[in-house]
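> let's see this in three dimensions:
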Amino acid sequence: MNEEFIAALKEIVKDKGISEDFLFTAIEDALVSAYKKNYSKYTNNSQNVKVTIDRVLGDIHVYAQKKVIDGLWDEINEIELEDAKEIDPRYEEGDVIDIEVTPREFGRVAAQSAKQVVVQRIKEAERNVVYEELLEKEFDIITGTVLRKDKGNVFIHLGKLEAILGPNEQIPTEKYDFNQKIKLYIVEVKKTTKGPQVVISRTHPGLVKRLFELEVPEIFEGIVEIKGISREAGSRSKVAVFSKDENVDPMGACVGPKGIRVQNIVDELNDEKIDIIQWNSDPTIFIANALSPAKVLKVIIESEESKSAKIIVDDSQLSLAIGKEGQNVRLAARLTGWKIDIKSKSQVDNVEEILIEEE
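So this is what the prediction gives:
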């Protein structure tokens, strides 16, 4: 190895974004293995040898680590006290010292034997760099490019790796055309032996949350807080919001001037409807709000323990409160955490009349 080799390594460090210390340490470890493989007669344990590389000139030095003993009996792992003092008079019995044992032809052997290991370590380092970069984006939004579709999966290019958008993570109304740019929510980043794996989603409620944080300054600044989200991706979401500043209307902040803020999010989610709900610590108020756009006449808490409530609405509001295929009440129940039983006013009146007649 020489100065040109060192320059080449430093170019790799620069191009691949790998730590210089990591790469040199990896090479030194590889050279230890190469030495043990080709010069095993000089060593018999993993602690006996170390290799150092001059990071300027590229010179390689192999050292046998030997313990200073008064009365030598193991020439491989020990050195006589008298011999040690000839090297440095300050050495005492029990010290561990480095004795250079670099073979004359080791440079050639090192280059041949270490190449595969070095390449592997470089790959590992590159994977680790990608993993760390993605880990910083976990629970955040990333923009990807659609590559292809196969067996229900959509393959997405994320810059330094390819990720799979599984069927359950796809919005049913979206097509995912080749070369299409889409925003994705990173649910999880995993480190595996084959490199980082990323779980991405277009259906996760976290995507809606992050879009609001990016679109609404009051949320980003912490003035308005998202208290909860219930979502049926591609169809409808309900977002509960609360303002820490009584002078800031949380719903108005999320809607934005002329509705532009929420419309930008709706556009990103392929026209998914979004209900912005005023959060309240009083469950009767929160449940009534959550059933928007329906108007609620009364909320009756039936059980605090089981979190169940009966909702009374005008007959004209019943279908709106329940929603198409029960979607509105289903999303409201998820958002509030309460079991919701909706009754029309006439249904309740009839029950009351029957009870009065029976009495």
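> CA atoms for contacts and neighbours, from now on please.
Will do.
> and residue 114, how far is that from residue 6?
15 Å (C-alpha to C-alpha, to the nearest Å).
> do residue 143 as well
When distance is defined by C-alpha to C-alpha, residue 143 is 37 Å away from residue 6.
> which of the two has more neighbours?
residue 6 (19 against 13; other C-alpha atoms under 10 Å).
> wait, is that one part of a helix?
Yes - under DSSP: H, G, I helix; E, B strand; the rest coil, residue 6 sits within a helix.
> quick one, strands of the stretch 101-250 of the chain?
Under the criterion DSSP state E, counting those that start in this stretch, the stretch 101-250 of the chain contains strands at 141-150, 153-157, 162-165, 181-192, 195-201, 224-232, 236-243.
> gap between the second one and the chain center?
The chain centroid and the centroid of strand 153-157 are separated by 17 Å, computed with C-alpha atoms, centre = their mean, to the nearest Å.
> this one next, for a side-by-side:
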Amino acid sequence: MAIQARTEFAAALNQLASEKGVDVSIVIEAIEQAALAAYRKDLSLREEEIPEDFEELIAHIDPVSGEISIMRGKKNITPPGFARIAAQTARQVIMQRLHEAEKDAITEPPPEQTRDEYYHQGQRLKFYIKEIREGRRGPEVVVSRSDPGLVKGLFAMEVPEIQTGSVVVKEIAREAGSRTKIAAISTQEGVDPVGSLVGQKGVRVQAVMNELGEERIDIISYSEDPARFIASALSPAKEVVVRLQEGEDKLAKVQVPSMQLSLAIGKGGQNVRLAAKITGYKIDIEGAGEGTHEAKEVVPQAPQAAVDTSSAPTDKKTKKKGKPTEVVAEEVVKTDKTESQSEEQSDQISG
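This is a model prediction of the structure:
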């Protein structure tokens, strides 16, 4: 945190911290360590004995005035003219300490930050390590709070089935700080991928949400069938009819009942936008009259969980008849911050 005082010394501290890419407190600590080293050297030059309690001595620097004091408890034992002596002998120690701090620098560029998320000193957070690169001042570790990999890693920490490989996270689409869709599949018979990520009474997904703040999480079952996967991705909308268009453009025409249209699209188009991102298809949605939609077959759909900060009831199953190539989302399981509700048993990082 920058020093707000408008003095020449404070400005110099802020500038040095900015140039080195470290916090001002690191610069102050380096100067105080250098002051103690300079005090020891001054005692040696004057052929005075190093006091037995030297390790207990404390150097203090005023971040506004720049005045340096050597303290034994509450007693000031700073020798006369020490500031000049410290300035002459401490530079090498200061630069060495700052160089060590630069080596340990971890950066989070603005694009890797989550909107409306603010950090304070001493706060414990988990980050996704995107890369370790060689910067101008040495190695840099680039971390992210907005990368989808953070969500994947958090679930891996909470879900034993992911750790054993019986559940695999296949796809993630994320708008950091707002909403995430995550698609999982089971590799072991009898293991429910959605239920595994949600956890009993939502305890697993709740742990992830606690780390991400108010970000909503939609958990769906992955399918190799694109139409079925698109229908699942558009949850919490129900009775979603998907027609895949032939060609290289990967276009899907989707019809939903008029009453479900706003759910399928989502606020500001977010739901369909994330569905397109997680499936890799361009999705065109239109509402259909209930009479038209009732003529379509409802193909059984694996359960999904839409997790947000408000409680919502579980949607009931509906089945209708029609063309077998069309897919209709059938069941949605909603889980709030405290409880997972479902008609059927449907939850890398450093911190």
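> pick the most buried one from the strands of the stretch 101-250 of structure 1.
strand 236-243 (a mean of 23; mean count of other C-alpha atoms under 10 Å).
> distance from the chain centre to it, please.
With C-alpha atoms, centre = their mean, you get 24 Å for strand 236-243 of structure 1.
> that strand vs structure 2, mean deviation?
Superposed on structure 2, strand 236-243 of structure 1 shows a mean distance to its aligned partners of 0.3 Å (mean C-alpha distance after the TM-score superposition for structure 1).
> in structure 2, what residues pair with the next helix or strand after that strand?
Using DSSP states H and E, the helix or strand that follows strand 236-243 of structure 1 towards the C-terminus is helix 250-255. Taking TM-score structural alignment as the measure, structure 2 aligns residues 193-198 with helix 250-255 of structure 1.
> pretty sure residue 205 of structure 1 is touching residue 228, no?
No - with contact defined as C-alpha atoms under 8 Å, residue 205 of structure 1 does not count as touching residue 228 (9.1 Å).
> overlap in contacts of these two?
Common contact partners of residue 205 of structure 1 and residue 228 (C-alpha atoms under 8 Å, 6 or more residues apart in numbering): none.
> gap between residue 188 of structure 2 and residue 165 of structure 2?
9 Å.
> spatially central residue in structure 2, please.
residue 145 (3.0 Å; C-alpha atoms, centre = their mean).
> can you find the partner of it in structure 1?
With TM-score structural alignment as the criterion, the equivalent of residue 145 of structure 2 in structure 1 is residue 202.
> might you report the residue contacts of its match?
169-171, 183-185, 233.
> can we see that at 10 Å?
For residue 202 of structure 1, the contact set (C-alpha atoms under 10 Å, 6 or more residues apart in numbering) comprises 141, 165-166, 168-172, 174, 182-187, 208, 233-234, 269.
> what do you get for residue 132 of structure 1?
189, 191, 196.
> can you find the partner of the first one in structure 2?
Translated: residue 189 of structure 1. Per TM-score structural alignment, residue 189 of structure 1 is aligned with residue 132.
> same question, residue 24 of structure 1
In structure 2, no residue is matched to residue 24 of structure 1 (TM-score structural alignment).
> wait, residue 24 of structure 1 sits on residue 52?
Yes - using C-alpha atoms under 10 Å, residue 24 of structure 1 is in contact with residue 52, at 8.9 Å.
> quick one on the thing from earlier: separation between the closest residue in space to the match of residue 189 of structure 1 that isn't next to it in sequence and residue 110 of structure 2?
Excluding the flanking residues, the one nearest residue 132 of structure 2 by C-alpha to C-alpha, 6 or more residues apart in numbering is residue 141, at 4.5 Å. As judged by C-alpha to C-alpha, residue 141 of structure 2 and residue 110 of structure 2 stand 14 Å apart.
> now residue 236 of structure 2
From residue 236 of structure 2 to residue 110 of structure 2 the distance is 32 Å (C-alpha to C-alpha).
> trace residue 84 of structure 2 over to structure 1, please.
Per TM-score structural alignment, residue 84 of structure 2 is not aligned with anything.
> element containing residue 84 of structure 2?
Judged by DSSP H and E, residue 84 of structure 2 forms part of helix 82-89.
> in that helix, what's buried?
For helix 82-89 of structure 2, the neighbour count (16 or more other C-alpha atoms under 10 Å) marks 82-83, 85-86, 89 as buried.
> possible to save those residues as JSON lines with distance to residue 250 of structure 2?
Formatted as JSON lines, the buried residues of helix 82-89 of structure 2 follow (distance: C-alpha to C-alpha, whole Å):
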{"residue": "82", "distance to residue 250 of structure 2": "74"}
{"residue": "83", "distance to residue 250 of structure 2": "71"}
{"residue": "85", "distance to residue 250 of structure 2": "73"}
{"residue": "86", "distance to residue 250 of structure 2": "69"}
{"residue": "89", "distance to residue 250 of structure 2": "68"}
